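Student: output the structure for:
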Amino acid sequence: MFDRAALLLSMSLVVVTGCGPAGDGAVACGQLEPRNADEVALCNGLDQAVIARVAVPEGEPPASGWPGVVMLHGSGGLFLGGDPCSETLQDQFRIWADMLTSRGYAVAMPASFYSRGFCDWTEKATVPRELDEHERLIVRTFDGVAAADWLCDDPRVDCSRLALLGFSNGASTAMMMLHEDLGAADDPRLHELADAVPGFSGGVAYYPGCGLQGELASHLAEAEVDRYYYPHAPIWVPHAEKDALLATCEELRDPQVDVIADREDVSEDRFELEVYAGADHGFDVWFTGDPQADREARVDAQARALAKLADWLSDSP
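Tutor: Below is the predicted model:
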């Protein structure tokens, strides 16, 4: 059973095992144990241990296997808080997991924060000192790939039908995972994933920050076109008009994708940005300045996200 004392002991071994910088909260593969039957222990490509919560539909899978969804939490973490973190999913992810499994999808949710010894990014006193926003994006990208690999390794899952669903910081991670050429990223560690990310059919990225920590081109200069953002599969991006994170999505990434699509003569819109008037960040979870706008955005985005997933994950040719 994983507890805080075990985590502290494991952290003291990080330098010896080489699984990450001292103080980043990572522990070596094999040093974290699932707390219950709904958790699995993963090992990401950085040799870091990651716990993931998984959920599968009731009954036997179809002959072709269940489609799989990797769901990526936001800055509030996957679990309700506590010391140590609760085993209870945040309502947002519990609700989404239930909706997805009821539709016949297997779900893997990597708990990137819990696995590094804290529950909530906003509780700064508990966040490991070396885990800054850039490092967070890198390690979470590796965590997401590890979760996808787990789905692909499960014989009950059809690895040819995978999708991503991310929220806020998890949506930014989903964007990074879907980038067509991670070999063009600034951090050399991401180059290791250039040929390692499973082929996703699509992704839904709720209200992400699209800056991606400078890993790809941060402007529209033609000289940087080879470092423009371009996903290998379509992304639907429900965003909020009053969200400060909208600007880089609207003014940087959406135009970059259009430039590459024109260059490659691709008619499909690989970055479909939907901006909900009057809504604010987190409209899928809580009501902010305009409860009615948030409620309307939530209902519409949820229905459209599920429709997108159904289309991408269909077993029809």
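
Student: could you use CA atoms for every contact and neighbour count after this?
Tutor: OK.

Student: what distance do you get for T126 to R253?
Tutor: Look at T126 and R253: by CA to CA, to the nearest Å, they are 32 Å apart.

Student: let's see this one next to it:
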Amino acid sequence: MRLSVAPIALIIAAPVAAQQVQVEEVQFLSRDGKTQVKGYLFKPANAPAKAPAVVMMHGRGGAYSSLAKGKYDATTLASRHKAWGKLLAENGYLALMVDDFGAVGHPTGFAAGTYADRPPEVDEVNFRPLHAYGALRYLQSRPDIVPNRVALLGWSNGASATLAAMADDKPGDMRKIGFAAGVALYPGCGLKKRFDKDGYKPYHPVRVFMGTADEEVSPKLCETFVARSKGNGHDIALRMFEGATHSYDTPTKSRQSVEANVTAKAATEADILASLAERLKT
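Tutor: Predicted coordinates for the structure are as follows:
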């Protein structure tokens, strides 16, 4: 159900050859039936009447920059989220950045190494997928969205939420009413052992990206996770980048000073845009 739309005056600068990108602040109801979630919808200034879309789920650090200092809006989104929102919008998608940590009182996110101390309402397997589906239903209610052409993209903890959300263990025919594709960048693939017994079965294609030098999650675990699912005949693939770290696509000096991260970032962007075009535009 579409609840509210609050346009804000924010234009993200783009190269001369690229389109200008507008950002709307929106709110929608999570599929938990009670949580009002805020999001930021990136869209080309000259968007078509109806376009495909992408829901974006942040990692453990939340949606905003560490420099936000209590101001939580589109202008203080983390650089990675602004960059991806802009990239997707310039390529013809409406991209919804979801702030579900802020919705439950944790807009600043969580530091590394705090996993065991986090509250249950930020659980990436049991709760965050509900917020992702709230975002999907909201987008499907908009007249400017092609309702069956919405993908889900997440980073780190949000990538784990993406994997959980794309699992074919939900009521209804998800191939008809769910996301058209899932993209997970450097997820933790343990997923609370939810799929250890029966294996992981995504209802639509899932693509996973990560680096061998990831310092937060286990590349080996994800290799095993994806290989087992793929071996069972499911449409899932992993691209592993030698020497790339966690958050390798973040456009900050510290991350992009690593040569492997620069290479991985460019290849990931190209791969994702090609994959989304195949699933959402054809």
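
Student: tm score of chain vs chain?
Tutor: Taking TM-score structural alignment, normalised by the length of structure 2 as the basis, the two superposed chains have a TM-score of 0.81; 254 aligned residues with a CA RMSD of 2.8 Å.

Student: still on that earlier bit, more neighbours: which of T126 and R253 of structure 1?
Tutor: Ranked by neighbour count (other CA atoms under 10 Å), T126 of structure 1 and R253 place R253 first, with 25 against 14.

Student: contacting residues for the more buried one?
Tutor: Shown in contact with R253 of structure 1 (CA atoms under 8 Å, 6 or more residues apart in numbering): C210, Y228, Y229.

Student: and the second one, what's its match in structure 2?
Tutor: With TM-score structural alignment as the matching criterion, the partner of Y228 of structure 1 in structure 2 is G199.

Student: quick one, what contacts that match?
Tutor: Taking CA under 8 Å, 6+ apart as the criterion, G199 of structure 2 is in contact with R228, S229.

Student: how near is it to K230 of structure 2?
Tutor: Taking CA to CA as the measure, G199 of structure 2 falls 10 Å from K230 of structure 2.

Student: repeat that for E278 of structure 2.
Tutor: For E278 of structure 2, the distance to K230 of structure 2 - CA to CA - is 20 Å.

Student: so the two - more neighbours on which side?
Tutor: For E278 of structure 2 versus K230, neighbours defined as other CA under 10 Å are more numerous around K230 (18 against 10).

Student: in a markdown table, list the contacts of R253 of structure 1 along with distance to Y105 of structure 1 and secondary structure.
Tutor: Below are the contacts of R253 of structure 1 laid out as a markdown table (distance: CA to CA, whole Å; DSSP: H, G, I helix; E, B strand; the rest coil):
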| residue | distance to Y105 of structure 1 | secondary structure |
| --- | --- | --- |
| C210 | 27 | coil |
| Y228 | 32 | coil |
| Y229 | 28 | coil |
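
Student: sec struct for A108 of structure 1, please.
Tutor: strand (DSSP: H, G, I helix; E, B strand; the rest coil).

Student: counterpart of it over in structure 2?
Tutor: Under TM-score structural alignment, A108 of structure 1 pairs with L96 in structure 2.

Student: for L8 of structure 1, same thing?
Tutor: Checking TM-score structural alignment: L8 of structure 1 goes with nothing.

Student: tell me where structure 1 has helices.
Tutor: 4-11, 14-17, 91-102, 133-153, 169-178, 188-191, 246-248, 254-264, 291-312 (DSSP state H).

Student: and of the ones you listed, who's closest to A55 of structure 1?
Tutor: A55 of structure 1 lies closest to helix 91-102 among the helices of structure 1, at 6.8 Å (CA to CA).

Student: L78 of structure 1 and E87 touch, don't they?
Tutor: No - using CA atoms under 8 Å, L78 of structure 1 makes no contact with E87, being 9.3 Å away.
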